[in-house]
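the following block contains a protein sequence and its predicted model.
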Amino acid sequence: MIVTDLLDRAKTQGVMITTAESCTGGMVAAALTDIPGSSAVVERGFVTYTNTAKQEMLGVRADTLEAHGAVSEEVAREMAEGALRNSQAQLAVSITGIAGPGGSEFKPEGRVCFGLAANNQATRTETIEFGALGRNNVRRAARDHVLVLLNNALCTPPQD
């Protein structure tokens, strides 16, 4: 199972993980902490559903939110970097998206932005268009994608 593998890898490498979640509402942290012994790896999780929470807990800038909206790679970057800065972790992941129902012409249902920040490395971001799968399916797909991102980050040697 990928979660057990990634937790084992993180433990072996001495890496603590933190999460910053919006549309998934803590599903990534729950998936990680469902595994016994995860306390050796999971440092903390931030559920920042509102823009105010993103600003207060993670330091996302108001001008970033205004210029790009909460569902953007720019905000995902600031969320991941803020989670890293406001924790004792060495690896942080963030998720912000439109789980549905609804969305707009410019930000459709199923659009989810991800951030991955690690000490002494450039923060990576990406956007996945999962499509209008329904709220629960978008949230599960986003959770699963983050678990793959974390696993891959732990399998890849650091880049300078």
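Received the coordinates, thanks. Numbers count the residues shown, from 1 in each chain.

okay, CA-based contacts and neighbour counts for the rest of this
Noted.

so the most centrally placed residue in the chain, which state does it fall into?
Most central residue of the chain, judged by C-alpha distance to the mean C-alpha position with C-alpha atoms, centre = their mean, is residue 94 at 2.1 Å. At residue 94, secondary structure determined by DSSP: H, G, I helix; E, B strand; the rest coil is strand.

how much space separates it from residue 118?
Residue 94 sits at a distance of 12 Å from residue 118 (criterion: C-alpha to C-alpha, to the nearest Å).

burial count for residue 144?
16 (other C-alpha atoms under 10 Å).

and if you look at residue 101?
If you count neighbours by other C-alpha under 10 Å, residue 101 ends up with 13.

for residue 58, same thing?
One way to gauge burial is a neighbour count; for residue 58, by other C-alpha under 10 Å, it gives 23.

repeat for the one 3 residues further on
Residue crowding around residue 61 was assessed by other C-alpha under 10 Å; the count is 16.

show me what contacts it?
For residue 61, the contacting residues are 55, 78, taking C-alpha atoms under 8 Å, 6 or more residues apart in numbering as the criterion.

pasting the second one now:
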Amino acid sequence: MTDPLTATVPARDLIEVLIRRGETIATAESVTAGLLAATLAGVPGASNVLRGGLVVYATDLKSTLAGVDAEVLSEDGPVAPRTAAQLAEGAAHRCAADWGVGLTGVAGPDPQDEHPPGTVFLGLAGPGGTEVSELDMGGDRWEVRLACVHAAVSGLLERLAR
């Protein structure tokens, strides 16, 4: 039986690339609440590269667990580019991984801090620095969260291919 999550994203490809490179990954997830780490863990061989994940759904946990600067949260809010960058960096640092992925956004149905549903920031931290992408996802809560996982896996695969 095919796992519906790993079938919808190139998670297998990402795990294989990380294994070949001898690199590891960790996540700090807000909007996806651990869905990215769970998707990666569903791939055989993930234990060779997945160091762990932080579910930081509550704003205060972004700081206490993932190391996002309290000033950044105060000035920019939980759904912001600098927050996503620091989530990614915090995941890599706190889990001792080569790569960190940070996801923060609004799944809906209501806006948050003037951000409409589907607004997501993806942070990727690793060798060469940290990059942040702003994503505009459509659909209901589940569809937004699945699209975030797909974007994170695809985005990291693209970065690894450079």
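Sure, I can see it. Small disclaimer: the values here were computed from a predicted structure and weren't measured.

quick check: TM-score for this pair?
Put the two chains on top of each other and the TM-score (TM-score structural alignment, normalised by the length of the first structure) is 0.91; 154 aligned residues with a C-alpha RMSD of 1.3 Å.

aligned to the residue nearest to the centre of the first structure, what sits in the second structure?
In the second structure, the residue matched to residue 94 of the first structure (TM-score structural alignment) is residue 102.

one more: residue 18 of the first structure?
When the second structure is aligned by TM-score structural alignment, the residue opposite residue 18 of the first structure is residue 26.

show me what the helix or strand hosting that match is packed against.
When secondary structure is defined using DSSP states H and E, the element that contains residue 26 of the second structure is strand 25-29. Helices and strands touching strand 25-29 of the second structure, by 3 or more C-alpha pairs under 8 Å, 6 or more residues apart in numbering; DSSP states H and E, are helix 35-41, strand 50-55, helix 81-94, strand 99-105.

could you tell me where the shortest one falls in the first structure?
Per the alignment by TM-score structural alignment, strand 50-55 of the second structure matches residues 42-47 in the first structure.

which outside residues touch the matching stretch?
By C-alpha under 8 Å, 6+ apart, the list of residues contacting stretch 42-47 of the first structure from outside reads 16-22, 25-26, 29, 32-33, 57, 83, 87-89.

repeat that for stretch 88-103 of the second structure.
Where contact means C-alpha under 8 Å, 6+ apart, the residues beyond stretch 88-103 of the second structure that reach it are 23-32, 51-54, 66-68, 84-87, 120-127, 130, 148, 152.

of the residues you listed, grab the buried ones for PyMOL.
Written as a PyMOL command, the selection of buried residues from these, which uses 16 or more other C-alpha atoms under 10 Å, is:
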select buried, resi 24+25+26+27+28+29+30+31+32+51+52+53+54+66+67+68+84+85+86+87+120+121+122+123+124+125+126+130+148+152
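
please pull up the equivalent of residue 137 of the first structure in the second structure.
That one, residue 137 of the first structure, aligns with residue 143 by TM-score structural alignment.

quick one: average offset of the match of strand 50-55 of the second structure versus the second structure, please.
Using mean C-alpha distance after the TM-score superposition for the first structure, stretch 42-47 of the first structure ends up 0.6 Å from its aligned counterpart in the second structure, as a mean over the superposed pairs.
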